[in-house]
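Novice: Next input, structure requested:
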Amino acid sequence: MFDYISVHSNDYTKKIKSMVLEQYLTRNVGFTKISHLTFCKEINGKLVRLTGIPANPDGSYAFNTLNGIEEVNLIEIDVPRYIDDTIELAISGIASSIAKEFSWIIDDDHGLN
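Specialist: Reported below is the predicted structural model:
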């Protein structure tokens, strides 16, 4: 099992503004902003963390801080350890709603059973 689910633009070329992502996650999906491009939401007693990331065309990335980043093309949803079916279904729904909203894709190796 993986530690996160990746949702990203096809071939990492389409980017979204960080403010657009923030507004969607806080208003539509119920996440709370922790810091720039980092969000969390409690689901059935587990804290789910989500991060917006600027990635290279191959999906790799390296950064010291997300401060100042204005566009992202990758979102990682951290999957907590020892989740139940309710949490798994909720996280899958979050990933699907993000993919649908921005016309992005969910990695095949998505971190859930």
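
Novice: switch to C-alpha atoms for all contacts and neighbour counts from now on
Specialist: Fine.

Novice: where along the protein do the helices fall?
Specialist: In the chain, helices defined by DSSP state H lie at 18-27, 85-102, listed in chain order.

Novice: wait, which of these is closest to K33?
Specialist: If you check each of these against K33 by C-alpha to C-alpha, helix 18-27 wins as the nearest, at 7.2 Å.

Novice: to compare against the first, here's another:
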Amino acid sequence: MYDYLSIYSPGYSKTIRTEVLEEYLKFFLNFNKESSLRFSKIHSGELIRVTGILANSKGNYAFNSLDGIEEINLIEIDIPENINDELEKTILNIAKSIAKEYSWLIDLGGI
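Specialist: From the prediction side, this is the model:
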């Protein structure tokens, strides 16, 4: 099990196109695309991973693959095991930036 922080549309009712998220993460937040809706970057020697997800109205999801998903309403940022104050601040800034861009909410979960 791992910890993560979630960014989601209020009531999971608003979605964004996957290509919109990809462009924002790559060009504004300098993430690299790993695979469909999975992005990462290294900060202070630790991997920060972001995943876009399509969830139901209660925030639940189940998937075998993110291939073919065209819209999302939930973004999860994995919290690295070796988190420190600097890395926590960086992850929070990433989350705040995404939430502000799409007028979404942040659930701090594991932080």
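
Novice: List the TM-score for the superposed pair.
Specialist: Overlay of the two chains. TM-score (TM-score structural alignment, normalised by the length of the second structure): 0.96; 110 aligned residues with a C-alpha RMSD of 0.9 Å.

Novice: one step back: make JSON lines out of the helices of the first structure and add mean neighbour count.
Specialist: Converted to JSON lines, these look like this (neighbours: other C-alpha atoms under 10 Å):
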{"stretch": "helix 18-27", "mean neighbour count": "16"}
{"stretch": "helix 85-102", "mean neighbour count": "16"}
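
Novice: Among the ones you listed, which comes closest to V72 of the first structure?
Specialist: helix 18-27 (6.5 Å).

Novice: Find me the equivalent region of that closest one in the second structure.
Specialist: With the alignment judged by TM-score structural alignment, the segment of the second structure matched to helix 18-27 of the first structure spans residues 18-27.

Novice: residues in contact with that stretch?
Specialist: For stretch 18-27 of the second structure, the external contacting residues (C-alpha atoms under 8 Å, 6 or more residues apart in numbering) are F31, N32, K33, L37, F39, G52, I69, E70, E71, I72.

Novice: if I look at the fifth one, how far off is K33 of the second structure?
Specialist: Translated: F39 of the second structure. Plainly put, F39 of the second structure is 4 Å away from K33 of the second structure if you go by C-alpha to C-alpha, to the nearest Å.
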